[in-house]
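Colleague: Just need the structure, nothing else, for what follows:
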Amino acid sequence: MAIVKATDQNFSDETTSGLVLADFWAPWCGPCKMIAPVLEELDAELADKVKIVKIDVDENQETAGKYGVMSIPTLILFKDGEPVDKVIGFQPKEALAELVNKHA
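Modeller: Okay, here's the model as predicted:
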């Protein structure tokens, strides 16, 4: 499954069912650029367990505000539309895989 780009308009649709890891990011953010390839690897390895969506906080401030995103990257794990876990800052692939597996 490919990583999905979400917006304020489609975010709730994209996170409504199953396990979804939402990456709140911005193009100018260094740690966001560092975590992007980690998310690509995670998507390739755990596509059967989790869907990954990316949402640009500069273009989608409503959703970022709704979930209290103050620092980026912020990754929020949703299960059937409800946030169940959250990590802030760069995370190694192993830590993200553990986060997903904890809720799978």
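
Colleague: C-alpha from now on. contacts and neighbour counts both.
Modeller: Fine.

Colleague: max-length helix in the protein?
Modeller: helix 30-46 (DSSP state H).

Colleague: What are the neighbouring residues in contact with the closest residue to K79 other than its chain neighbours?
Modeller: Nearest non-adjacent residue to K79, counting by CA to CA, 6 or more residues apart in numbering: L19, 4.6 Å away. Counting by CA atoms under 8 Å, 6 or more residues apart in numbering, L19 touches K49, V50, K51, L77, F78, K79, D80, V100, H103, A104.

Colleague: To check against the first, give me the structure of this:
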Amino acid sequence: MKQMSDRNELTDIIYFSSSVLVYFYTPLCGTCDLARQFIEMAETAAADKVEVYEMDINLMKQLVSDYKIESVPCLVRFEGGEAVSRIQAFESVTNVYNFLMNSYARSE
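Modeller: Predicted structure coming up:
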């Protein structure tokens, strides 16, 4: 995952990528740490077909409000600047992998 801390850079990625995944978290969230591990394992299994950006919601509160991120951890797929799907229940690596691969399939 690529850490994002600049609002303009993240906004550009969200608006100008055909499909992009952004993982929203907070550093002190234990569930977020587990979700990150699931995402990293799923990314590895996806063999570089997907790239996930991550953002600490404490750094960009307005962006969190704009995209209606109500709880963390949250993984959102954006298309053309719009949030089109999200996952907040990180039940298993398989669940996260399927979400990533569905996102990849839709972006092709």
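
Colleague: TM-score for the pair, please.
Modeller: For this chain pair, the superposition-based TM-score is 0.82 by TM-score structural alignment, normalised by the length of structure 1; 102 aligned residues with a CA RMSD of 1.8 Å.

Colleague: Show me where structure 1 has its strands.
Modeller: Using DSSP state E, the strands found in structure 1 span residues 4-6, 19-25, 51-56, 74-79, 82-88.

Colleague: out of these, deepest packed?
Modeller: strand 19-25 (a mean of 25; mean count of other CA atoms under 10 Å).

Colleague: Nearest the geometric middle of structure 1, what residue?
Modeller: Closest to where the C-alpha atoms of structure 1 average out (CA atoms, centre = their mean) is A22, at 2.0 Å.

Colleague: And G68 of structure 1, how far from V38 of structure 1?
Modeller: Note on G68 of structure 1: its distance to V38 of structure 1, by CA to CA, to the nearest Å, is 23 Å.

Colleague: wait, D85 of structure 1
Modeller: 18 Å.

Colleague: what do you get for T74 of structure 1?
Modeller: Taken as CA to CA, the span from T74 of structure 1 to V38 of structure 1 is 14 Å.

Colleague: got it, and K66 of structure 1?
Modeller: 26 Å.

Colleague: Which one's more surrounded, those two?
Modeller: V38 (16 against 8; other CA atoms under 10 Å).

Colleague: Apart from its chain neighbours, what residue comes closest to the more buried one?
Modeller: K93 (5.7 Å).
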